[in-house]
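Colleague: A structural model of the following input is requested.
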Amino acid sequence: MPHDTQKLNKQRQDLTQFSEIWLFGYGSLIYKVDFPFITSRPATIKHWERRFWQGSHDHRGTPEAPGRVLTLVPKPESECFGMAYQVTDDVFEHLDHREKNGYLRHEVEIFFTSEEQTVGLVYIGDEHNEAFLGPESATTIAQQILESRGPSGENRDYLLNLANALRDHNVYDAHVFEIEAELKKLIRLEWS
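Modeller: Next up is the predicted model:
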């Protein structure tokens, strides 16, 4: 494991400071939740965009052949759609383990509507973590996704399920859909 962040995450926030704890999910948590929650709502965060720039050595790939999963990168004037989950603090034992490959918890403002917002937490793998792969062309990212699989399954399923979930919420994400289109081209070539 390149960079286990579990210990760091336990030190980052005093979860008892929150009267309600909200978690913002922008990747697989849009379509698949593996922890108990009180309620969930579609939401956005501002000044961030999702990118397939994080390596996955433990879920959608292996240390020898990492997959590519999402992280957030700062971008002024942008807005990132996701799902917000109200949770209890004991859920973070599981979440910190799940997100241990380079992701750190950050406080963000979560917007439910233009008038309704709250402070919550989000996991971000920034460019300083060892699992960060950084930008590549859509074709290169799609090729890596096509070839990667790990304990949580095929990397392609992560991308395809996310793209479908975004469509279900009527959300357009140019980065995700461009990589999805490249992946589908590669799959067609694989079958021809």
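Colleague: Going by C-alpha atoms from here, please, whenever you check contacts or count neighbours.
Modeller: Fine.
Colleague: Could you point out the helix or strand that follows the helix or strand harbouring V119?
Modeller: Counting by DSSP states H and E, the element that carries V119 is strand 117-124. From strand 117-124 onward toward the C-terminus, using DSSP H and E, the following helix or strand is helix 138-147.
Colleague: Mind giving me the packing neighbours of that next one?
Modeller: Contact here means 3 or more Cα pairs under 8 Å, 6 or more residues apart in numbering; DSSP states H and E; on that basis helix 138-147 packs against strand 67-87, helix 155-168, helix 174-191.
Colleague: Need these in CSV (columns: mean neighbour count and distance to R12).
Modeller: As requested, those are arranged in CSV below (neighbours: other Cα atoms under 10 Å; distance: least, Cα to Cα, whole Å):
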stretch, mean neighbour count, distance to R12
strand 67-87, 20, 17
helix 155-168, 19, 28
helix 174-191, 15, 30
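Colleague: Select, out of these, the one closest to I45.
Modeller: Closest approach to I45 among the helices and strands packed on helix 138-147 is made by strand 67-87 (5.4 Å; Cα to Cα).
Colleague: Please identify the buried residues of whatever helix or strand comes next after that closest one?
Modeller: Moving toward the C-terminus from strand 67-87, the next helix or strand (DSSP H and E) is helix 91-98. Of the residues in helix 91-98, those scored as buried under the neighbour-count criterion (16 or more other Cα atoms under 10 Å) are 92, 95-96.
Colleague: centroid residue for the protein?
Modeller: G27 (3.6 Å; Cα atoms, centre = their mean).
Colleague: of the buried residues of helix 91-98, closest to K185?
Modeller: Taking Cα to Cα as the measure, K185 sits nearest to L95 out of the buried residues of helix 91-98, at 34.1 Å.
Colleague: orientation of the strand holding V119 relative to strand 67-87 in degrees?
Modeller: Interaxial angle, strand 117-124 versus strand 67-87 (axes from the mean of the first three to the mean of the last three Cα atoms, to 10 degrees): 150 degrees.
Colleague: Would you do the same for the sequence below? I want to compare the two.
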Amino acid sequence: MSLTRADLKTGRLQAMVLQSSELTPYLLSEAQLQASITTTLQAHPPNTDLWIFAYGSLIWSPCFKFVEARVVKLSGWHRRFCLSAPVGRGTPENPGLILGLDCGESCCGVAYRIAASDVAAELQLLWQREMVVGAYIPQWVKVFSGEQAVEAIAFVINQQHPLYTGSLSLEMTIESLATASGQLGSCADYFLQTIDGLATVGIKDETLLFLRDRVIARQQSLFDAANLSDASH
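Modeller: So this is what the prediction gives:
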């Protein structure tokens, strides 16, 4: 399960946040979201197409209209499970983990080109999804498709946000990915859909594949333990 375009239009994500006392204080108002869009667009020529850099769920579930997609490379940032998710893909008791762009290294993703005529409407939907609690910072970055470079908006992690997990241990990362689940489905499904989405466009992320093997092993161990417990009763 994932957020749909209809979900974003009806405010489903905002409604989920309002159900969580942990997240409600961080919910951005419509005015705050629009102010963020306006500030971001100050660096963009008006009435021109705009590029968005996708590195996680926006690859397999973009939910916005675009007229072109390219596989690109971004330097200076890497994909990382560094955002706690007490709703959506987890619960307050067992938060999930969501990908963010954290400082350093590099990663490949997909750049989507939004037509100039669609920029205003599509960015509103995108901000309602990515900026709902201000856990990301919209930032202009330079991405490369071969030798060709384009400026794109990327949602990088806000390291000052309370949901930023910082230097979460490998063991805790694996445990969250293997066990957390919320109203939008399991964290493991989100994780595996991201790997599949990357593979669909020819991107192989070795770090995610390393984590995948360990997450699957952890899920298997929990399954075996549950079966053993049932058999002993």
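Colleague: Mind checking the TM-score on these two?
Modeller: After superposition, the two chains reach a TM-score of 0.87 (TM-score structural alignment, normalised by the length of structure 1), with 189 aligned residues with a Cα RMSD of 2.1 Å.
Colleague: quick one on the thing from earlier: give me the range in structure 2 that the strand holding V119 of structure 1 lines up against.
Modeller: Aligned by TM-score structural alignment, strand 117-124 of structure 1 corresponds to residues 149-156 of structure 2.
Colleague: The matching stretch vs structure 1 - mean distance after superposition?
Modeller: Mean deviation of stretch 149-156 of structure 2 relative to structure 1 after superposition (mean Cα distance after the TM-score superposition for structure 1): 0.9 Å.
Colleague: So which elements touch the strand holding V119 of structure 1?
Modeller: Of the remaining helices and strands, those touching strand 117-124 of structure 1 by 3+ Cα pairs under 8 Å, 6+ apart are strand 21-25, strand 104-111.
Colleague: Would you reformat the helices and strands packed on helix 138-147 of structure 1 as CSV and include distance to P42 of structure 1?
Modeller: Conversion of those to CSV gives the following (distance: least, Cα to Cα, whole Å):
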stretch, distance to P42 of structure 1
strand 67-87, 5
helix 155-168, 11
helix 174-191, 18
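Colleague: among the ones you listed, which is nearest H3 of structure 1?
Modeller: Nearest to H3 of structure 1, of all these, is strand 67-87, at 15.0 Å by Cα to Cα.
Colleague: Spit out the contact partners of L160 of structure 1.
Modeller: Contacts here follow Cα atoms under 8 Å, 6 or more residues apart in numbering; on that basis L160 of structure 1 touches E180.
Colleague: so what corresponds to it in structure 2?
Modeller: Structural correspondence for L160 of structure 1 with respect to structure 2 (TM-score structural alignment): L192.
Colleague: any idea how far its match is from F66 of structure 2?
Modeller: 24 Å (Cα to Cα, to the nearest Å).
Colleague: Near the aligned partner of T140 of structure 1 in structure 2, how many other residues are there?
Modeller: Per TM-score structural alignment, the equivalent position to T140 of structure 1 in structure 2 is M172. Burial measure for M172 of structure 2: 10 neighbouring residues, criterion other Cα atoms under 10 Å.
Colleague: I'd like to know how far M172 of structure 2 sits from E105 of structure 2.
Modeller: Taken as Cα to Cα, the spacing of M172 of structure 2 relative to E105 of structure 2 amounts to 22 Å.
Colleague: Tell me which residue of structure 1 matches up with W60 of structure 2.
Modeller: W60 of structure 2 is assigned Y31 in structure 1 as its aligned equivalent, the criterion being TM-score structural alignment.
Colleague: can you pull the contacts of the nearest residue to T165 of structure 2 once chain neighbours are set aside?
Modeller: Of all residues not flanking T165 of structure 2 in the chain, C82 sits nearest, at 5.0 Å (Cα to Cα, 6 or more residues apart in numbering). Contacts of C82 of structure 2 were listed using Cα under 8 Å, 6+ apart, and they are 97-100, 102, 157, 164-166, 168.
Colleague: Pick the one among the residues you listed closest to L228 of structure 2.
Modeller: For the contacts of C82 of structure 2, the minimum distance to L228 of structure 2 (Cα to Cα) is 28.6 Å, reached by L97.
Colleague: okay if I get the buried residues of helix 91-98 of structure 1 as JSON lines plus distance to E154 of structure 1?
Modeller: Converted to JSON lines, these look like this (distance: Cα to Cα, whole Å):
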{"residue": "F92", "distance to E154 of structure 1": "25"}
{"residue": "L95", "distance to E154 of structure 1": "21"}
{"residue": "D96", "distance to E154 of structure 1": "22"}
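Colleague: and of those residues, the nearest to N170 of structure 1?
Modeller: Closest to N170 of structure 1, out of all of the buried residues of helix 91-98 of structure 1 and judged by Cα to Cα, is L95, at 27.2 Å.
Colleague: Run a quick neighbour tally on K65 of structure 2.
Modeller: Number of residues near K65 of structure 2 (other Cα under 10 Å) recorded here: 16.
Colleague: distance of it from V72 of structure 2?
Modeller: When Cα to Cα is the yardstick, K65 of structure 2 and V72 of structure 2 sit 19 Å from each other.
Colleague: likewise Q42 of structure 2?
Modeller: Between Q42 of structure 2 and V72 of structure 2 the distance is 24 Å, computed by Cα to Cα.
Colleague: between the two, which one's more packed in?
Modeller: Here Q42 of structure 2 and V72 are set side by side on neighbour count (other Cα under 10 Å), and the busier one is V72, at 23 against 9.
Colleague: Which residue, other than its chain neighbours, is closest to that one?
Modeller: Distances taken as Cα to Cα, 6+ apart put S145 closest to V72 of structure 2, at 4.7 Å, once the chain neighbours are dropped.
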